[in-house]
Structure formats: structure tokens, C-alpha cells
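Based on what follows, work out the 3D shape:
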Amino acid sequence: MDTEVAAREAARQRVVAAAADLLVREGRDAVTTRAVAAAAGMQAPAIYRLFGDKDGLLEAVAEDGYARFLAAKHADARPEDPVDDLRAGWDLAVEFGLANPELYALMYGEPRRGTNSAAFQAGMRILFERIHRLAASGLLRVDADLAASLIHATARGAVLTWLSLPDDRRDPALLSTMREAMVAAVTLDEPAVRDPGPAGAARALRALLPEQTALSSAEQHLLGEWLDRLTAER
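Presented below is the predicted three-dimensional model:
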């Protein structure tokens, strides 16, 4: 049985690699079940047995893309400057998109494609670690979920807009300006704990709350609710 599972997984990987290669070389329209099967050295019905249909195959290619993107990420657990670390992560995401345009368009051109994959979820954890460090430093301007959405939206928008432009209209200022707009929207110039209002301090404490051991679970939960209410004040 283990041999059968291994053989099936090897066949899946061969098909995904063939589909990804066709996608890169000839574009998405070239990724047909017949062409992929030929490139992988198997019959077309095998594609359906392995992936269900063409959309299932494209989902697997997107998941493979997230795995490749995850492999390119490097998360510094203790960066000197969490804001510069945020910039570096954003730049890496954009650089991946520009280097892999067809794959990126498949991964991010349709809502939620591949987002259930383990690699995508691991990448999200890296992003939230960056956001957590901003919050713990008192530098997070908005809630963590909104920060993640803003970071994703600006990086995705920057790449897809860049790829949609003719070569003579691709101004690098587009990328740097969108990155700095994201930084301004997500972070504060100075730690919020220095400000008179309670929201920034509450946000910083909320980020560190799971790491402390002085309070019971019930006390943590109650304090968390209070901090969430303070954080929501405008």
C-alpha cells in the first residue's frame, strides 16, 4: 500500500511540474489536460484520476507555487527594526510575483485559490509573526487582521498592476510608492505607548498577553476582552 501511495504522489508531482512548466513557457491557455498529460508522459484520463478535473490540477499548481514562495521566505525572529522587516517581506513577495508572472497570476488572480494549502497557511503565520513584532513594539497602527489584509492587498495590487502595464510604462516608483503607502497605513512613526491614548498601549499589551504566565486562563480571557475594547476605540 505504501508503494502505491508513493507511486501516486510521484505521479502527482510529475503532472504538477509539467503543468507549471507549460504555464511558465506558454501561458495559462496552454495548460490543457491533454497537453499536460503528454508533457508528463501519461494518458489524459490519469489527470482526472489524480486531480478530479482541470480546476483541481490548477489548484495543485497554485499550491505548489505557495510552497515555492514559502521556500524563498526568510523570517528573522529578532529583526533590528520590525518596520524594515515588514518592508523586506513585502519586497520579497513583490519580487516573487515579478519573477513568476504566470504562476503569480494563477495563485492570486482568483479569490482563495490555493489558500487552504499548508504552504499558504505557513506563509500567513510568518506574516502574522511580523505583525506581532510590530504590535509588541507599539508600532502597529491597526488591528492585526486588517494589517495582514492591507499588506496582502498592496503587494498583490502592485504586482498585478505592474504586469498589466506595457514595458515602457513600468515605473519602479509604482512599487516603492505602494510599499511606503502600506507602511504608513499599517505602522506608526513612533511607538504608540508614548501617546496619551490607550489604544496603542492596549494593542501592544494584547500582542504580548499570550506569552505571560502570571494570570490564569480566565483572567487572560477577561483582560483580553478589555484590551480588545480599548484597542477598538478611535
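
only C-alpha atoms for contact and neighbour calcs from this point on.
Noted.

in which helix or strand would I find Leu160?
helix 144-164 (DSSP states H and E).

How about Arg8?
Using DSSP H and E, Arg8 maps to helix 2-26.

what does Asp91 give?
helix 82-99.

ok, and what's touching that helix?
Residues from elsewhere that reach helix 82-99, judged by C-alpha atoms under 8 Å, 6 or more residues apart in numbering: 69, 73, 76, 79, 103-104, 127, 130-131, 133-134, 151, 155-156, 158-159, 163, 179, 183, 187.

Please give the structure of this sequence too, so both can be compared:
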Amino acid sequence: MINLEGIPIPDDAPRPASCIGIARPAPDLMVLTLDPPHRSMAVLDLPLMRDLDLALDHVDAEKGLTGLVITGREPLSFAAGADIDAIETAEDAALVERVVSLGQQVFQRIANLSRVTTVAAVGGPVPGGAFELGLACDYIVAAEDPKTRIGLPETQLGILPAWGGTTRLPRRIGVPAAAEAILTGRLFPAKAALKRGMVDRLTKPEYLVRIASEIATGKRSCKRKSRGIAGLLVDRNPL
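All right, here's what the predicted structure looks like:
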């Protein structure tokens, strides 16, 4: 569990455990829904990250669990990324560094779930931290829709992806393609993201959680795009 001691959470923030919906549609499957009551679309702010960490405690406690899906409240409403407003107005550099570290810890908890197959079911805008959340999962299933845009636009704001994007994206698609995506800050349409290997499968929005659940529980296969020898070298020499 992350340590929030000394990190100010707004007085009007939602109560703990209210930003993430937890469902058990099957004994071996858990679905976590990013559903903060204080936002029209999920933002990876402190209350949501706190509750995502709490939800992962439930995952760890469920020994019969083999599949985990992380999704948004609607197929085309995953998350708008990090809380950029809070970052831009922050005056304490040490506090910002700590918040970044907390995000890294939460996403690493997801990446470390070796006994559980994790699938991010994403759609609509999936920028920055939202995509990094997906990258922490084993697979990413995206809604095939014109509204879906996926990428790491942090450089457009004068910052770098700090929640694992600079390491996990190169491992997924290779260094040259990842460098281009990160340095340009481009948001890719769903089909372009699939072609580049940024996501693993596309599906109609109405089938998004169902397909992701079938992959998470092993009822449907999902293969990543091969990166060949170059990918092997990256895996053996982490960035």
C-alpha cells in the first residue's frame, strides 16, 4: 500500500474507496472501473490513485483470482491522464516528485501481478498517464472508434512520461518507435496504435469489457506483435 502521509488531499475529495468500482462477474475474474464521483471523466489524481491502490489490496487478497480487467465507466471514457492542473500549479518540487513516485509504485503493483492476467480495456482519449496505466497491464484492448486516441503527449507540456511510459513502451514496440511516439507526443487513432503494437486488440466499443474479460480469463487468446531480435535486446538490457 502506498504511503500518503504528508501529501495533502483536498478536503472535498471523495471518501476512500469511492473512485474505483469493484465487480466480480466470475469467480476467477475481477473488473476494476475508474469511476470517480467528482469527475465527469476519470483523472488520475490523488483520490483515484489512492483508491486504485486500495483496490489492488482486494486483488492481492483474492487467491482464486486469475484475471483482472481495468476499464472506464463507459467504453469511450477510460481516463484523461494525470492531474495536469495540479502539476502545473504545484509550488513544491519535492511534493511533485513524491506524487510521481506514488504513481510509479501503484502501476508497478499492477505490473507485478504475476499470478493474474491483467488487461486494460480502453477507449476514447487515452493520453499520458492513462496509457501508462494500460502499459502496466499484460494486454491492452482498445475500442475501435474515431474517438479513441492513444499516446504519450507529455512532451507537448514540457515534461516526460514519468509513470513507466519511457521504459514499458520501448519494451512493447521497440526503441525507435517508442522514441518517436514520446518525442512527438502524438496521439494515435486505434488502428494506427494496433499497427504499431501499442495495443494488442481492437473491438467494437460495446464488446470492450467482454473481450477484455475473455482474454484475462484465458477464454480468448491474444498475441502481441513480434519485435524480433531488437525486442529481445531491449528486454535483456532494460532502459
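
Can you give the structural similarity as a TM-score?
TM-score for the superposed chains, counting by TM-score structural alignment, normalised by the length of structure 1: 0.29, backed by 116 aligned residues with a C-alpha RMSD of 6.1 Å.

that older thread, tell me which strands and helices the helix holding Arg8 of structure 1 is in contact with?
Applying 3 or more C-alpha pairs under 8 Å, 6 or more residues apart in numbering; DSSP states H and E, one finds that helix 2-26 of structure 1 makes contact with helix 33-40, helix 44-51, helix 54-72, helix 101-108.

Tabulate these in a markdown table, adding columns for mean neighbour count and distance to Leu146 of structure 1.
Formatted as a markdown table, those follow (neighbours: other C-alpha atoms under 10 Å; distance: least, C-alpha to C-alpha, whole Å):
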| stretch | mean neighbour count | distance to Leu146 of structure 1 |
| --- | --- | --- |
| helix 33-40 | 18 | 39 |
| helix 44-51 | 15 | 34 |
| helix 54-72 | 19 | 22 |
| helix 101-108 | 20 | 18 |
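
Can you check which of those gets nearest to Gly200 of structure 1?
helix 54-72 (31.1 Å; C-alpha to C-alpha).

relative to helix 82-99, how tilted is the closest one?
Taking axes from the mean of the first three to the mean of the last three C-alpha atoms, to 10 degrees, one finds helix 54-72 of structure 1 and helix 82-99 inclined to each other by 140 degrees.

how many degrees apart are helix 54-72 of structure 1 and helix 2-26 in direction?
Going by the same axes, to 10 degrees, helix 54-72 of structure 1 makes 90 degrees with helix 2-26.

on that earlier part again, now do the helix holding Leu160 of structure 1: which elements does it pack against?
helix 82-99, helix 101-108, helix 118-136, helix 173-186.

so which of those gets nearest Ser217 of structure 1?
helix 118-136 (20.5 Å).

Filter the contacts of helix 82-99 of structure 1 down to just the buried residues.
Among those, those scoring as buried are 69, 103-104, 127, 130-131, 133-134, 151, 155-156, 158-159, 163, 179, 183, 187 (criterion: 16 or more other C-alpha atoms under 10 Å).

if I look at His152 of structure 1, how far off is Leu98 of structure 1?
Distance, His152 of structure 1 to Leu98 of structure 1, using C-alpha to C-alpha, to the nearest Å: 15 Å.

Secondary structure element for Leu52 of structure 2, which one?
Per DSSP H and E: helix 46-61 holds Leu52 of structure 2.

Whichever helix or strand comes after that helix versus helix 46-61: what angle between them?
Sequence-wise, the next helix or strand downstream of helix 46-61 of structure 2 (DSSP H and E) is strand 67-72. Between strand 67-72 of structure 2 and helix 46-61, the angle comes out at 170 degrees (the same axes, to 10 degrees).

Which positions within the helix or strand following strand 67-72 of structure 2 qualify as buried?
Tracing the chain past strand 67-72 of structure 2, the next element assigned as helix or strand by DSSP H and E is helix 84-89. By neighbour count on 16+ other C-alpha under 10 Å, the buried set for helix 84-89 of structure 2 is Ile87.

now swap in stretch 3-13 of structure 1 and tell me
Those would be Ala11, Arg12, Gln13, for stretch 3-13 of structure 1 by 16+ other C-alpha under 10 Å.

and that stretch, how far from the chain's centre?
Centroid separation for stretch 3-13 of structure 1 versus its chain: 28 Å, with C-alpha atoms, centre = their mean, to the nearest Å.
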